[in-house]
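give the three-dimensional model of this entry:
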Amino acid sequence: MAYEPPAGPLTPGGFDTPRDVAAGLPLFLVEQWRASDRTAGEARRLLSRHEVRGYSVVSDSAGLTRLSQRLGLLEVLALIDRPKRILHACARAAGGRAVGVWAADNAQLFHPDAVEASTLLSALLTAQDEIGRHCEVRIGIGVHLGSYYELSGGLYGAEADAAEEFAENDTEGGEIAVTQAVVDRLPQGHPFALARKDGIGGLVGPVYQVLDGPRLAIPGLGETWAAEGWPGEPGSTGQEHYPIPYSGAFYADLLLLDSRPGDAELAERLAAEHLRERTVVLIERSAAPADTPEVELLRGLSLSAAMRDVGLSLLPPEGAVEIKVAGPLGIYLFDEPVPAVRFALALRTGLAEREIVGRIGVAAGPVLAGRTPGGGWDIAGAPVNLASKMAQDLGTPGRVHLSEAVHTALVDHAAVGDHAALGDHADVAGFEAVRRTVSGVEMTYYEG
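Below is the predicted model:
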């Protein structure tokens, strides 16, 4: 079982940055939990203050792997931006609001329980129509009506996790899928055409595809979703943009690229301006099983806070930055690969001392990283995806996994005898090549 830190305040070094910068990690609640007797009853009491009931709407893009094979990162980001703008405009028209930061192709909205299910489905059908007409990228949308815990701008809890899982894994581009709880809220004799999806169940229950139904008329929709994407404070132009994960300056360039599709010269210029060769360290910590979902949630948050504490204590003062610690994941960005590997190995050791086991991936290449309008950091690029695949999809618990580029950098340093840079534990000989096939593509990485 993973270690849970002792009661009382968290280690001071882990909380030098403002709390709202720790995206996805409600540190205030972690402190309350650690100061309590940590019983199931106390977990329910603490979380009940943050309980909300309504619809969780989650979208997932389709076909990005194929697009990324022929387009650069910025071109892909421009393509996935437009569906997010459309979805946000339509969902707001039905009484919804954005949840979290919409990084990469991720989007989530919350609609209060008072919203009629028929209104929401009509708005989403309108969104899919508009996306189909104006976007190259299609999205799948999953909807669940349930109870969640709203913490630091995100939705937590067993139902929140289940809703995200079925939306990301069991929807296709252009599809709207809803759970039984949503269907039960539709009036008798409703005008929507539904079809049961096979092979989905569990906590969210049966899932149905929305094949057809009335659309929600949204006056000036085209102008609305086009305008609300522009950066600026909410309300500054009469519209509220979705929570973009980029700086205002970069987002303006992204919209320019979206307005000039196929402009290779512009894409190349913006890539040279915004992308940098960096090394990404991504860790997925072990789960924290418990007797009740509430205790499991709070114990997991406490472990994530401990992971953040350890990571910040080991992070070099220069050439590195913590991007985020959210849920079981931590992401760090380094200027150079060798310090990144040294950090990854030290992080594994530091967590092991607290009986926390993690799978770590380290990958290098061009990335887009910077501060978001909310004050935190976010990142995008192939190294993030590769580090995630090595750590989350293919990795072995307790091991560090290096991409070929990172391993080559270690070999080069070892060849010139740069042991001081490598550190005592960064022994190249300790990493062995692993070849795996993922989605029909063979990849090689090094595990140690």
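
all contacts plus neighbour counts: C-alpha atoms, from now on.
Fine.

what sits closest to Thr396 if chain neighbours are left out?
Excluding its sequence neighbours, the residue lying closest to Thr396 (CA to CA, 6 or more residues apart in numbering) is Arg359, at 6.2 Å.

which element is the one you found on?
Taking DSSP states H and E as the criterion, Arg359 maps to strand 358-371.

next up, for comparison:
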Amino acid sequence: MATYNISLADLRQDIAGLIPAGLVLSWNGQEKTSARHEQLLAPFRKRGTLVSTDSAGLSTLTQRYSLAQVMKLVSEPKEVIHAYGTALGGEAIGIWAADNSQMFFGEEIAPSRVVAQMLAVQERVKALRVQVGMGIHTCECYRVGGGLFGEGADFIEAIAEDETAGGEIVVSGAILEWLPGGLRDAARVREDLRAHGALWSLKDFSGRVEAVEGGNPNYPTPFDAAFFQRLRSMSVEELGTEAFPEYRKTRTVVFVKAKHAPREFLLDSFTDMSLIDLTVRRIAASHGADVVKSNGTLAIVLFDEGREAVAFARDIIEGNRVLGVEAHVGVARGEVYLFPLANGEREIAGNPVNVASKLAEDSGLEGVLVERSVSLGGLERDGVPFQMTLSRVELAGHRFVV
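Okay, the predicted model is just below:
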């Protein structure tokens, strides 16, 4: 197994990914104190209201519809969220890949107005086939490299993704105190979330809310403008027969999820992310792999063959282990769509991505988990068979201990 020596000396902005290299190097170049930390992050500090969303039942959808159909169904509520969110002065954060979205509303916009606007969104989304759960929180965070960082941002994103149901809005205590009497009375305590703090649920609110009608559905898509136009103009039924050969590829997908250790300082977490991203890209280059995305938290890397994908995955786990980071890897094969973006980057969608991410993030197993769609050319003899159900989807394959 190859050895890779990764250090901050190798960090350059062209390979630093999401986090500015200068920020990481400045932090690590002098004594690390709370005062310096605050000074370096001061230009990036924001205060306001965050809305994170997650669609319900994506894994089940992929079993019933074609990829293009699923993308339309998932896109429809995101179009409503963006239209209503921007109408109120909200800003879309990052690329809205998969079934997630995130918006930021500056502190000049009252949190109560944000909640009212999102209640109007949920009312509109009721008519769609895909429903979304939302988390809303007001806090201080940091806008760095196009993303939002900080405890509050991480907190509400996790709540939206893991603890909300379709049609539901979960609000924090910081939001609840801004709500008018009728809304506050309608909110119900989520007793099951006590471990996360005081959280309240709003669902099927029947009262009147004041909202601004939205007119801009053009959210930051994980595909190019031409595909988005076709997605919006075609029906679900029409998309079921559309092949999109210009985007369609058959690939072995490696999904890497890095499990970060808690850090006292956010800039130390940024340092970890930069080193993990550098590790992924360097090891991928040594294997001749195609890195679609890598941000220091997750990576999606493509291969033609299964054996080389497993060899890369082993090296990734070892490389992260040297950094003191635990990496989980899922591997699956099948048809994916690869989209060129206006900024020169690419995005990917497809069931192999969903399966590989489930294996890496939700299986609870260590090592390299290779789904049975991947041909291993006899390598399976070195693995341990597995079978499990994740998000009501049956998965089986082989696990390779590293």
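
you'd agree the residue nearest to Thr396 of structure 1 is up against Lys389?
No - taking contacts as CA atoms under 8 Å, Arg359 of structure 1 lies outside contact range of Lys389: 10.6 Å.

of the two, who's got more company?
Using other CA atoms under 10 Å, the more surrounded residue of Arg359 of structure 1 and Lys389 is Arg359, with 25 against 16.

hang on, the earlier thing: any idea what the residue nearest to Thr396 of structure 1 aligns with in structure 2?
Alignment note (TM-score structural alignment): Arg359 of structure 1 maps to His328 of structure 2.

hang on, that match packs against Val370?
No - contact status for His328 of structure 2 versus Val370: not in contact, 11.5 Å apart, counting by CA under 8 Å.

let me see the contact set for Pro366 of structure 1.
When contacts are counted by CA atoms under 8 Å, 6 or more residues apart in numbering, Pro366 of structure 1 touches Leu275, Arg276, Glu277, Arg278, Gly381, Ala382, Pro383.

shared with structure 2, which of those residues?
Compared against structure 2 with both residues aligned by TM-score structural alignment, their matches' CA atoms under 8 Å, the contacts of Pro366 of structure 1 retain Leu275, Arg276, Glu277, Arg278, Gly381, Ala382, Pro383.

then the third one would be within a strand, right?
Yes - under DSSP: H, G, I helix; E, B strand; the rest coil, Glu277 of structure 1 falls within a strand.

what ranges does the stretch 51-200 of structure 1 have for its strands?
With strands called from DSSP state E, counting those that start in this stretch, the stretch 51-200 of structure 1 shows them at 51-62, 97-98, 107-112, 138-151, 154-156, 176-179, 193-197.

in structure 2, what stretch matches the fourth one?
Residues 131-144 of structure 2 are where strand 138-151 of structure 1 aligns, with TM-score structural alignment as the criterion.

what's the counterpart of Asp315 of structure 2 in structure 1 in contact with, if anything?
In structure 1, the residue matched to Asp315 of structure 2 (TM-score structural alignment) is Ala346. Ala346 of structure 1 makes contacts with Leu314, as judged by CA under 8 Å, 6+ apart.

got it, and Gly319 of structure 1?
Contacts for Gly319 of structure 1 (CA under 8 Å, 6+ apart) come out as Phe334, Asp335, Glu336.

picking that back up, most neighbours, which of the kept ones among the contacts of Pro366 of structure 1?
Counting neighbours by other CA under 10 Å, Pro383 comes out on top of these with 24 neighbours.

touching, that one and Val367? I think so.
Yes - contact criterion CA under 8 Å: Pro383 of structure 1 and Val367 qualify, at 7.0 Å.

quick check: neighbours shared by the two?
Counting by CA under 8 Å, 6+ apart, no residue touches both Pro383 of structure 1 and Val367.

give the helix, strand or coil label for Thr279 of structure 2.
helix.

that one maps to what in structure 1?
Thr279 of structure 2 maps onto Val310 in structure 1, by TM-score structural alignment.

ok, now which ones touch its match?
Neighbouring residues of Val310 of structure 1 by CA under 8 Å, 6+ apart: Gly14, Leu347, Gly350, Leu351.

residue contacts, Gly207 of structure 2?
The contact partners of Gly207 of structure 2, taken as CA under 8 Å, 6+ apart, are Gly182, Leu183.

tell me how far it lies from Gln69 of structure 2.
Distance from Gly207 of structure 2 to Gln69 of structure 2, counting by CA to CA, to the nearest Å: 34 Å.

likewise for Glu191 of structure 2?
37 Å.

repeat that for Leu58 of structure 2.
12 Å.

more neighbours: which of these two?
Neighbours per residue (other CA under 10 Å) separate Leu58 of structure 2 from Gln69, with Gln69 holding more: 23 against 19.

alignment lookup: that one to structure 1.
In structure 1, the residue matched to Gln69 of structure 2 (TM-score structural alignment) is Glu75.
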